[in-house]
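Trainee: Mind folding the following:
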Amino acid sequence: MNQTSELCTGNRILDSLPVAERKRVLHCCEDVTVLEGESIGFPHEVIHYVYFPIDCVVALMNQYEGLDESSFTLVGPEGSVGASLAVGIDTWQVRAKVFQGGHALWIPIQAFKHLLQHAPTLDRQVRMDAGNQVQCSRDALMCVKRHTLSQRLAGWLLMLSDRVGKKHMYASRQMLAEHLGASVASVARELTYLVRCRAVTDDNGHIEIKNRRSLRRVACRCFDRKSRLNRVRAAENGRRIDYAPSKRLDDASDRFVLFRLRHQNPAT
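Mentor: Got it, this is the predicted structure:
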C-alpha cells in the first residue's frame, strides 16, 4: 500500500490535498462521531471546530423571513462544515444539524486558522466550499417561493443520494418535513406521488431511487445548479463526480410526471 492510500480519509477535500500538506492537516484532526438529529452549530454562536464529514451528512438550515426553517443544502464527504472561518467569519450564520449520523474529522478553530497559513491548497478548497454554501443559501429563498414541494422534495432526495453515495437511504416523513419546512401530511402526499410515478420506493422511511432520470424530471433546476457547483469543485480537486445510471423513462411514467408539473401550483 502506497503512502497516499494510507493517508486517505474518505473526505474529498482532505484527500485532494498534496501528501505533505495532508500529513500536516491530519496531524491536527480528531475523529468524532456525530448523531442523527444533533445540532453542531447554531446561528450567531462561535465556531469551535471545523468538520470534514466521512460517512455522515449534515444539513445546513436557515429561516427566511415569513417562512419556516428549512435546509438549503446537505454536506457529506464532498465538503466541510464551519469552513466560513477561511473567509473571516468565526460565528455560525446558519444552523448545522446532522441528518445522517456517522463519523467526521474535526479541527479545533485555532489549529485550523494556523493551518490555513501553511496549507495553501486547503485554504483554496475550503474557501471554494464556503462560497458554494453561500450561493446555495442565496438561491434557497427563491427556490422555496417559486417551486412546488414535489420539485423541492425530488431535488432534495437526489442531493441526499449523492451525499450518501447510494440509491438506498433512510429519511422518515417527519425528517423530510422538518428539512423542507413543510407539514408531514404535505410531504407524505408528495412522496406518494413520486412512488406512483415510479421514481422511488418508500418502505416506512427506507427510500430507494428506482429511476433517477424520472426523479430529475420532477426536480427543480436548483438541483442542477448545486450539481454544477460540485462538479466545478470536483474538477478543481482533480476528481470527477459520477452519478448513478438511471433506466430509460417509460411512457406512462413520463406522461404522469409532465401532467403533474403542468397542473400543480407552487406550495405556500
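
Trainee: Every contact and neighbour count from this point should use C-alpha atoms.
Mentor: OK.

Trainee: tell me which element the closest residue to residue 28 other than its chain neighbours falls in.
Mentor: Excluding its sequence neighbours, the residue lying closest to residue 28 (CA to CA, 6 or more residues apart in numbering) is residue 107, at 6.1 Å. Residue 107 is part of strand 102-108 when elements are defined by DSSP states H and E.

Trainee: Could you list every helix and strand that that strand packs against?
Mentor: Applying 3 or more CA pairs under 8 Å, 6 or more residues apart in numbering; DSSP states H and E, one finds that strand 102-108 makes contact with strand 30-34, strand 49-53.

Trainee: repeat that for 10 Å
Mentor: Here strand 102-108 touches helix 19-27, strand 30-34, strand 49-53, strand 57-62, helix 109-118, going by 3 or more CA pairs under 10 Å, 6 or more residues apart in numbering; DSSP states H and E.

Trainee: for comparison, sequence B:
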Amino acid sequence: MPTTNSSTAVNRLIAALPGPERQRFMAGCEPITLTFGEMLAEPGTPLAHVYFPTESFLSLTTMMNKGSRLGVMLVGDEGMMGFSLLLGVDLPLLHASVLGPGQALRMETAPFCRELKRSAAWQHLLKRYLYVMLGQLAQAAACNRFHLLEARLARWLLLAQDRAHSDCFHVTHELLAQILGVRRVGITKAASMLQRRKLIRYHRGDIRILDRGGLEASACSCLRLDQSLYAQFLESTR
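Mentor: Sure, this is the predicted structure:
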C-alpha cells in the first residue's frame, strides 16, 4: 500500500459510505492524534468512544494466564475499534491499544449508536465488516496452532506494514513475543532468519521491510486468505 499523507488520509469504512451520509457522519467525528501505547479499550469498561484510524493502527489483544496478552488482530484505516456496539453491547471483550501512532477520527458512543440506527448504509457496511473480522479471527486461531513462527512473523510484519503505510515501524521483540504468544527467544531467532535473508532490517525495535515480495513468499497462506476476504468485502460495498 502507498504511504498516506495527512492531507489525504481517510478511513476506508467511512469513505465507503454514500456521499451525504459520509458528510453527516464526518461532521460528528473528532480528529485526534493517538500516541504509542495509549489504551483505548479494556474488557469490562464501557466504551466511551469508537475510533476510526486514518494514519494510526491499533493492536487488539486478549488477556491470558499470569497477565500476558495474545494478539488477536490489527486495525488500521480499513476498520474501526468499537465493533461490539454493532451487536448492541458497549462492553468490549478485547484490549485495544495504539501500536502505530498517528491520526484517527473518533466519535462518542451515543451519537455513533444513533447514527447506526438512522443509517441503513452504515448497517449494511458494518455487518459485512463484522463478517470479515469473524473470518480473520477464525483464521488467526488456525494460524497460531498450525503454522511455524517464522511464517507467522512474516505475515504479521506485512499486516503491520499495510496499516502503517510505511516500510518502517517500531515494535520490540518483547512486544512481538506477547502478540504472537511465544517466548522472546523465538522471536529473536525468527527475526534473525528474516534479516539474514535480507527481507527485513531490525535494530532496537525499529523494523524496515526491505523485500516485500520475499517476505510474502515467507509468510503463511493466512496472509492471502486475509487479503482475499477483505477484497471480497470491499467489492460488496461498492
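
Trainee: burial measure for the residue mapped onto the residue nearest to residue 28 of the first structure from the second structure, as a count.
Mentor: Matched to the second structure by TM-score structural alignment, residue 107 of the first structure sits across from residue 107. For residue 107 of the second structure, the neighbour count with other CA atoms under 10 Å is 20.

Trainee: does residue 107 of the second structure really touch residue 31, like I thought?
Mentor: Yes. In terms of CA atoms under 10 Å, residue 107 of the second structure counts as a neighbour of residue 31; the distance is 9.1 Å.

Trainee: shared neighbours, those two?
Mentor: 51-52 (CA atoms under 10 Å, 6 or more residues apart in numbering).

Trainee: Return the set of buried residues in the strand holding residue 107 of the first structure.
Mentor: 102-107 (16 or more other CA atoms under 10 Å).

Trainee: Rebuild the residues you listed as CSV, extending it with distance to residue 39 of the first structure.
Mentor: Conversion of the buried residues of strand 102-108 of the first structure to CSV gives the following (distance: CA to CA, whole Å):
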residue, distance to residue 39 of the first structure
102, 14
103, 15
104, 14
105, 16
106, 15
107, 17
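
Trainee: Tell me the one among the residues you listed nearest to residue 5 of the first structure.
Mentor: residue 105 (17.2 Å; CA to CA).

Trainee: mind checking how far residue 260 of the first structure is from residue 115 of the first structure?
Mentor: To residue 115 of the first structure, residue 260 of the first structure is 51 Å away according to CA to CA, to the nearest Å.

Trainee: of these two, who's got more company?
Mentor: residue 115 (18 against 14).

Trainee: my guess is the more buried one meets residue 50, correct?
Mentor: No. Taking CA under 10 Å as the definition, residue 115 of the first structure is not a contact partner of residue 50, at 11.8 Å.

Trainee: what do these two both touch?
Mentor: Common neighbours of residue 115 of the first structure and residue 50 (CA under 10 Å, 6+ apart) are 107, 109.

Trainee: which residues does the match of residue 107 of the first structure contact?
Mentor: 25-31, 48-52, 113.

Trainee: next one: residue 207 of the first structure
Mentor: 157, 161, 167-172, 191, 195, 200-201.

Trainee: And the equivalent of residue 200 of the first structure over in the second structure, how far from residue 222 of the second structure?
Mentor: Using TM-score structural alignment, the equivalent of residue 200 of the first structure in the second structure is residue 200. According to CA to CA, residue 200 of the second structure stands 20 Å off from residue 222 of the second structure.

Trainee: Which of these two has more residues huddled nearby?
Mentor: Taking neighbours as other CA under 10 Å, residue 200 of the second structure and residue 222 compare with residue 200 leading, 23 against 18.

Trainee: where's that one relative to residue 39 of the second structure, distance?
Mentor: Residue 200 of the second structure is 28 Å from residue 39 of the second structure, by CA to CA.

Trainee: In stretch 209-224 of the second structure, which residues are buried?
Mentor: Buried-residue list, stretch 209-224 of the second structure, by 16+ other CA under 10 Å: 209, 212, 214-216, 218-220, 222-223.

Trainee: Output the residue interval of the first structure matched by that stretch.
Mentor: By TM-score structural alignment, stretch 209-224 of the second structure lines up with residues 209-224 in the first structure.

Trainee: And the helix or strand where residue 4 of the first structure lies, what does it pack against?
Mentor: According to DSSP H and E, residue 4 of the first structure maps onto helix 3-6. In terms of contacts (3+ CA pairs under 10 Å, 6+ apart), helix 3-6 of the first structure is packed against helix 19-27.

Trainee: The helix it packs on: average distance to aligned residues in the second structure?
Mentor: With mean CA distance after the TM-score superposition for the first structure, helix 19-27 of the first structure departs from the second structure by a mean of 1.1 Å once superposed.

Trainee: Fine by me, we can end here.
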